[in-house]
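[1] Predicted coordinates and the sequence they were generated for:
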Amino acid sequence: MVQKGDFICSIDKTELFGRLEDRKLDLEQTRAQYEQIQLDTSLNLRVERDNILNQKYIVQEQELILEQSQFEPPAIIKQNEYNVEKAIRELDQAQERYRIKTLQEKARMMEIAAKLREDELEVSQMVEVLDKFVVTAPQDGMVIYVDYRGSKVKEGSQINSWNPVVATLPDLTTMQSITYINEVDIRR
């Protein structure tokens, strides 16, 4: 007979503890990768932004040179115009490179963030399952341990994952009894 909340049995946790520790290590590794990718992303994008800024200065410098060369021979003016066009083209390329890099880094961050969420979820599910390894009585009653292949569940018994029932608490208010009586004793 048990009261509500009384201990019924405990299932061996050693195998799940090993898996949980492995998952926790994987989670820490994923967190480290996440932080590393964040740092790499900010550094990569900073380099690209600096490159764009430098390219803007080069464009301004080439435009100033072109402006100052208006009294130079036509060949030098043409050369300076080409230099301005080339600087503008390089600025456009740097801006496009920055846009693509931003998309790449965003994709990398989303990928590692998804892996991090997956690992966190897996660890939390394992911790949640660990709490269910201790079976307590949900209500007052009489514990009836389940019969597996002719023997009752006892310490050291293997539990089938397809049928994880260890014990039942029957409703004692309505019972059905199957009784076997010898023919000789039926009249009594």
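    That came through fine.

[2] Going by C-alpha atoms from here, please, whenever you check contacts or count neighbours.
    OK.

[3] just the helices in the protein please.
    Taking DSSP state H as the test, the helices found in the chain are 14-68, 74-131.

[4] What helices and strands are in contact with the last one?
    I take that to be helix 74-131. Applying 3 or more Cα pairs under 8 Å, 6 or more residues apart in numbering; DSSP states H and E, one finds that helix 74-131 contacts helix 14-68.

[5] Next, the angle helix 74-131 makes with the helix it packs on.
    Here the directions of helix 14-68 and helix 74-131 differ by 170 degrees (axes from the mean of the first three to the mean of the last three Cα atoms, to 10 degrees).

[6] Which elements pack onto helix 14-68?
    helix 74-131.

[7] Format the helices of the chain as a markdown table; extra columns: distance to residue 179.
    Below are these laid out as a markdown table (distance: least, Cα to Cα, whole Å):
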| stretch | distance to residue 179 |
| --- | --- |
| helix 14-68 | 43 |
| helix 74-131 | 40 |
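
[8] and the comparison structure, right after this:
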Amino acid sequence: MNKKKIALITILSIISIYLIYSYFSSDSDSEIYLTTKVKKGTFISEVITSGEAQSTSLKKINGPENLRKFKLRDIKIQDLVPEGSIVKVGDYVARLDPTGVNEQIIDARINLENALSKYTQQQLDTTLTLKEERNAIKDLSFNMEQTRLELKQSIYEPPATTKKLEINLEKSERDLRERKENYKIKKRQANAKMVEVGNEVSKIKKKLNNLLELLKSFTIYSDGNGMITYFKNWDGSKKKVGSTISPWNPTVASLPDLTKMESKTYANEVDIRKIKKGLPVKVGFDAFPDIEIPGIVTDVANVGENKRGSDIKVFQVMIKLNETNENIRPGMTTSNKIETFQKKNVLSIPLECIFSSDTITYVFQKKGFSIIKKEVKIGNSNNDAIIIQEGLSENDIVYLNKPEGVDNDKIVRLN
């Protein structure tokens, strides 16, 4: 048997022994060891959040703006077109519950009837009073003329009779002057009362007309073209049929500008430290998995708020979409990949490969048929991997889980 055959048989024997050992040792051990290679390339750290698409420019469709004038509050939305409806200028949008206005209209009509009745009564009273005054003036004038005539005919009467007639004439003239003055005063009084009741009638008529105009405005029409979206309240709930509007917030629905869209999202206390204005974002949409639009962080909240139904603090982040897509609609759920860090030509391994003891960070590296504990210097990390600055080379093999029997092995330290 020559040397080549001996060498070949020896190699095959060693491989067989190793395979048999590996097979039986894996059967006896329930632990399966996974390995991976050290990769070199571009390392990207991303914060992934879920958000909601919305327009940066909304045209509000408002209900009546003079509700406060009529002391109307919490007006219910009786009818509202479905969200997503396409409307044009003048198209019907919503109708408000008119109960409160109708009650005031009924009261105004009753008050107007009463005021008109008072006006008529005052008019009749004035006519009658002034007529009596005019008749009294005519009677005094007639008596004065009669006395004057008697005075002319008294030239043959005794001086006492003449003097008496002169006194009566003077008294009649004085009474006539006073009566005429009183007539002027009573006429002015009557005019003032007529103006007063007339103003009351005009006031109630004006209020009634305003109420009728207000009732017309309870049917709301669009003043622009676009797609209807339901308006959100301060607590995030949407206004819909059965919701209410108030004098301070009369908005019923909105018309978003679909060419100016953004994603509103929230980040937790850990991730918010990595996010700042100007970071690039890839915005995806649950409804359209094939669509991904580039964006940019435009605003990061400085103050956290409690997540609904939880004590966890979250921070609002606004992301502007740099492109438009006709399929994107407000209210769609977004998936936002915020790129917080990028570095090229670096080594990285999965986070599961990293272990630590006191202040030393190390990995379990495969060296031939043996395993060594190797100290490494780490850098930035993301949700899956971490940068290796020192201690490993490209394509080195490291373990994803801790091998058995190496607890007491010394860590190979960096020079």
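    Great, that's in hand. Note that the structure is a prediction, hence the values are computed from the model and not measured.

[9] Mind checking the TM-score on these two?
    After superposition, the two chains reach a TM-score (TM-score structural alignment, normalised by the length of structure 1) of 0.91; 185 aligned residues with a Cα RMSD of 1.9 Å.

[10] Dump the helices of structure 1 to a markdown table, plus distance to residue 156 of structure 1 and mean neighbour count.
    Listed next are these as a markdown table, based on distance: least, Cα to Cα, whole Å; neighbours: other Cα atoms under 10 Å:
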| stretch | distance to residue 156 of structure 1 | mean neighbour count |
| --- | --- | --- |
| helix 14-68 | 13 | 15 |
| helix 74-131 | 18 | 15 |
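
[11] which one in structure 2 is aligned with residue 26 of structure 1?
    Taking TM-score structural alignment for the superposition, residue 26 of structure 1 sits opposite residue 111 in structure 2.

[12] And for that match, nearest residue in space, chain neighbours not counted?
    Nearest residue to residue 111 of structure 2, sequence neighbours excluded (Cα to Cα, 6 or more residues apart in numbering): residue 204, at 7.1 Å.

[13] do residue 122 of structure 1 as well
    Nearest non-adjacent residue to residue 122 of structure 1 (Cα to Cα, 6+ apart): residue 23, at 7.5 Å.

[14] next one: residue 105 of structure 1
    residue 41 (5.8 Å).

[15] how about that neighbour, what's its match in structure 2?
    With TM-score structural alignment as the criterion, residue 41 of structure 1 matches residue 126.

[16] Residue 114 of structure 1 now?
    Matched across to structure 2, residue 114 of structure 1 falls on residue 199, judged by TM-score structural alignment.

[17] ok, its match to residue 109 of structure 2 distance?
    Distance of residue 199 of structure 2 to residue 109 of structure 2, computed by Cα to Cα, to the nearest Å: 16 Å.

[18] Give me the most central residue, structure 1.
    For structure 1, residue 118 is the residue whose C-alpha lies nearest the centre (Cα atoms, centre = their mean; 1.8 Å).

[19] any idea how far it is from residue 31 of structure 1?
    12 Å.

[20] and residue 7 of structure 1, what does it touch?
    134-137 (Cα atoms under 8 Å, 6 or more residues apart in numbering).

[21] Could you identify the buried members of those?
    Listed as buried from the contacts of residue 7 of structure 1 are 135-137; burial here means 16 or more other Cα atoms under 10 Å.

[22] just these now: which is nearest residue 98 of structure 1?
    Distances from residue 98 of structure 1 to those, taken as Cα to Cα, are shortest for residue 135 (57.6 Å).

[23] Distance of the aligned partner of residue 129 of structure 1 in structure 2 relative to residue 159 of structure 2?
    Aligned by TM-score structural alignment, residue 129 of structure 1 pairs with residue 214 of structure 2. Look at residue 214 of structure 2 and residue 159 of structure 2: by Cα to Cα, they are 82 Å apart.

[24] How about residue 126 of structure 2?
    To residue 159 of structure 2, residue 126 of structure 2 is 46 Å away according to Cα to Cα.

[25] hey, where'd the strands end up in the stretch 201-350 of structure 2?
    Counting by DSSP state E, counting those that start in this stretch, the stretch 201-350 of structure 2 has strands at residues 219-221, 226-227, 229-230, 244-245, 251-256, 261-268, 280-285, 288-300, 305-306, 313-321, 333-350.

[26] mind checking which of the ones you listed is nearest residue 44 of structure 2?
    In this view, the strands of the stretch 201-350 of structure 2 are compared for proximity to residue 44 of structure 2 by Cα to Cα, and strand 333-350 is the closest at 4.5 Å.

[27] Let me know how buried whichever residue in structure 2 pairs up with residue 144 of structure 1 is, in neighbour terms.
    Residue 144 of structure 1 maps onto residue 229 in structure 2 when the alignment is built from TM-score structural alignment. Look at residue 229 of structure 2: counted by other Cα atoms under 10 Å, it has 26 neighbours.

[28] Tell me how far residue 229 of structure 2 lies from residue 171 of structure 2.
    To residue 171 of structure 2, residue 229 of structure 2 is 87 Å away according to Cα to Cα.

[29] One more: residue 411 of structure 2?
    Here residue 411 of structure 2 is placed at a distance of 138 Å from residue 171 of structure 2 (Cα to Cα).

[30] ok, now residue 114 of structure 2?
    According to Cα to Cα, residue 114 of structure 2 and residue 171 of structure 2 sit 45 Å apart.

[31] what's near enough to touch the residue nearest to residue 122 of structure 1?
    119, 122-123.

[32] excluding its backbone neighbours, what's nearest residue 147 of structure 1?
    Sequence neighbours aside, residue 153 is the residue nearest to residue 147 of structure 1 in space, at 6.3 Å (criterion: Cα to Cα, 6+ apart).

[33] Which residue of structure 2 is paired with that neighbour in the alignment?
    Using TM-score structural alignment, the equivalent of residue 153 of structure 1 in structure 2 is residue 239.

[34] check contacts around its match.
    230-233, 252-253.

[35] redo that, cut-off 7 Å
    Neighbouring residues of residue 239 of structure 2 by Cα atoms under 7 Å, 6 or more residues apart in numbering: 230-233, 252.

[36] If you rank those residues by neighbours, which is first?
    Comparing these by number of neighbours (other Cα under 10 Å), residue 252 comes first, having 27 neighbours.

[37] Relative to residue 366 of structure 2, how far out is that residue?
    From residue 252 of structure 2 to residue 366 of structure 2 the distance is 67 Å (Cα to Cα).

[38] go on, residue 97 of structure 2?
    With distances taken as Cα to Cα, residue 97 of structure 2 is found 76 Å from residue 366 of structure 2.

[39] got it, and residue 253 of structure 2?
    According to Cα to Cα, residue 253 of structure 2 stands 64 Å off from residue 366 of structure 2.
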